[in-house]
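Q: just a sequence and a predicted model for now, questions to come.
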Amino acid sequence: MTETVDRALMIPNELLIFSAVIAVLILLAAIRQVNWSAIQAHRAAQHMFWGSVLVVSVFWYLRAGIQPGIEFHILGYTALTLMMGWQLALLAAFFVQLLMLLAGKFIWQELAYQYVFFSALPVMFSYGFYLLVYRRMTHNPFVYILVAGFFNAGFTHAFTDIIRSALLLVMELYTPDILWRDYLRYLPLMMFPEGVVNGMFITGMVVFHPRWLSTFDEDSYFR
């Protein structure tokens, strides 16, 4: 916990304030876009939401790292985004970070910072990748699973790691040599399991519960 506090104190106050403002705007936008009447009418959707928060939180809790702020773990946000859509995924990601705060992974001043850069941005990147695949590639389940699921998850993980490295570098918490030696050179090793975990989940959902995937249009993909 001491290392967490020390790292938080090194994050500029301007960045923490900026993160807080952006986090509020993101959450307000997501809340306004959610169809709350549909969520209230379907108890299964509520169970799916909170169950997903808990599962992804386990991935985030079981993190490992050589240096403070340099972390290795499965994100799980691509599966979350494809299942819920960007609106609910952004809200679920906030609760994931809130649980990490309660678990003592960081202090409360870091909540918005952690959410914006390592949750909201990955969710939006993942959804943007999905939209690109949907608009530019053939509509069939194989493309959805492999490209929008597996490859999307891997690239989302790479995007998140690059964002983390850039922030640590700009704040001068680590040198480029340390970031490469202890973090970025392992990027391919983390992209693959991220893709496998998310891809396996998406495969199971497409086969057994395609209607639970808000981004999967059966009429479009099975025609």
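A: Sure, I can see it.
Q: from now on I want contacts and neighbour counts done on CA atoms only, so please keep to that.
A: OK.
Q: so how far is the helix or strand hosting Leu90 from its chain's centroid?
A: If you go by DSSP states H and E, Leu90 is part of helix 86-102. With C-alpha atoms, centre = their mean, to the nearest Å as the basis, helix 86-102 stands 9 Å off its chain's centre.
Q: put this beside the first:
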Amino acid sequence: MQLPNHLIGLPIASIGWLLAAILTGWAIRAAPWSALRAAPTRIQLFLVATIFLIGMWSLSATLMPGLTLHFLGVATVTLVIGLELTLIAGLIAAILSALLFGHGLAIAGWTFLLSAALPAAITYGITRASQRFLPPNFFIYLFIGVFLSAVLGALAHGGATAILIMALGLYDSDIIWNNYLRILPLLAFPEGVINGMLMTALALVSPQLVISFDDHHYIDGR
């Protein structure tokens, strides 16, 4: 979401930053730093993922102040570098996006929570559930772990953004429904398609880069 600083009060901004700090603190403690040090390529991948998030979030259309449609790309990042590193990359991307595009740092905590943490958690949960309860099939990985999680992440991001906007008292429910929520599904489907295309290419061309994908498990002998 994109709000100028004067449209968000200090208490709401502080709550967003507090929650962002708690999640990022957990991610920093839980991140596989030893594995990163052992494979410098993973560090480069983390930096590329951060830049990728900033680029995806910049592809936006502002319907009304605070009501912005933009791609997320979080499903791909989560599946490639893992949940913990995605949270860290998401906070960096939220801060840099605020500085680069003049959105205001006050809302950056909520930008991280809604544009990164929430869809990342959805992707992680759906992928883990599909790996545990569904057959190890490449198409299940793509359609459930990638496409479905990306679509649901986009819908959850939009719904949570609408709730926050109403909590701030900027617009009433009718305005948000007619000018934002009704249009949201038009973005959710392309979000799934984009992430699906990216993950298909990565899984087939460079499966070693995708932390959530094992080509021997999903493809060999299937």
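A: Now that the structure is in, tell me what you want to look at. Here the structure is a predicted model, which means the values were calculated and not measured.
Q: now the TM-score, please.
A: Put the two chains on top of each other and the TM-score (TM-score structural alignment, normalised by the length of the second structure) is 0.92; 219 aligned residues with a C-alpha RMSD of 1.6 Å.
Q: setting aside sequence neighbours, what's the nearest residue to the residue nearest to the spatial centre of the first structure?
A: In the first structure, the residue lying closest to the centroid (C-alpha atoms, centre = their mean) is Tyr77, at 3.4 Å. With C-alpha to C-alpha, 6 or more residues apart in numbering as the criterion, Tyr77 of the first structure has its nearest non-adjacent residue at 6.0 Å, and that residue is Val123.
Q: what of Met84 of the first structure?
A: Closest residue to Met84 of the first structure apart from its sequence neighbours, by C-alpha to C-alpha, 6+ apart: Ser214 at 5.6 Å.
Q: kindly report the same for Thr203 of the first structure.
A: Spatial nearest neighbour of Thr203 of the first structure, chain neighbours left out: Ile145 (6.0 Å); criterion: C-alpha to C-alpha, 6+ apart.
Q: just give me the match in the second structure for the one you found.
A: Following TM-score structural alignment, the counterpart assigned to Ile145 of the first structure within the second structure is Leu142.
Q: how many neighbouring residues does its match have?
A: By other C-alpha atoms under 10 Å, the residues close to Leu142 of the second structure number 20.
Q: which residues does it contact?
A: Leu142 of the second structure makes contact with 196, 199-200 under the criterion C-alpha atoms under 8 Å, 6 or more residues apart in numbering.
Q: those residues in helices, which ones?
A: Among the contacts of Leu142 of the second structure, the residues falling in helices (DSSP state H) are 196, 199-200.
Q: corresponding residue for the residue nearest to Met84 of the first structure in the second structure?
A: Counting by TM-score structural alignment, the partner of Ser214 of the first structure is Ile211.
Q: over to Gln40 of the first structure?
A: Superposed on the second structure with TM-score structural alignment, Gln40 of the first structure falls opposite Arg37.
Q: tell me which helix or strand comes right after the helix or strand hosting its match.
A: For Arg37 of the second structure, the element it lies in under DSSP H and E is helix 33-38. Next helix or strand after helix 33-38 of the second structure toward the C-terminus (DSSP H and E): helix 40-58.
Q: out of the contacts of Leu142 of the second structure, which ones does the first structure keep as well?
A: Shared with the first structure under both residues aligned by TM-score structural alignment, their matches' C-alpha atoms under 8 Å, the contacts from the contacts of Leu142 of the second structure are 196, 199-200.
Q: can I get those in JSON lines with neighbour count and distance to Leu47 of the second structure?
A: Below are those laid out as JSON lines (neighbours: other C-alpha atoms under 10 Å; distance: C-alpha to C-alpha, whole Å):
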{"residue": "Gly196", "neighbour count": "24", "distance to Leu47 of the second structure": "21"}
{"residue": "Met199", "neighbour count": "25", "distance to Leu47 of the second structure": "18"}
{"residue": "Thr200", "neighbour count": "18", "distance to Leu47 of the second structure": "21"}
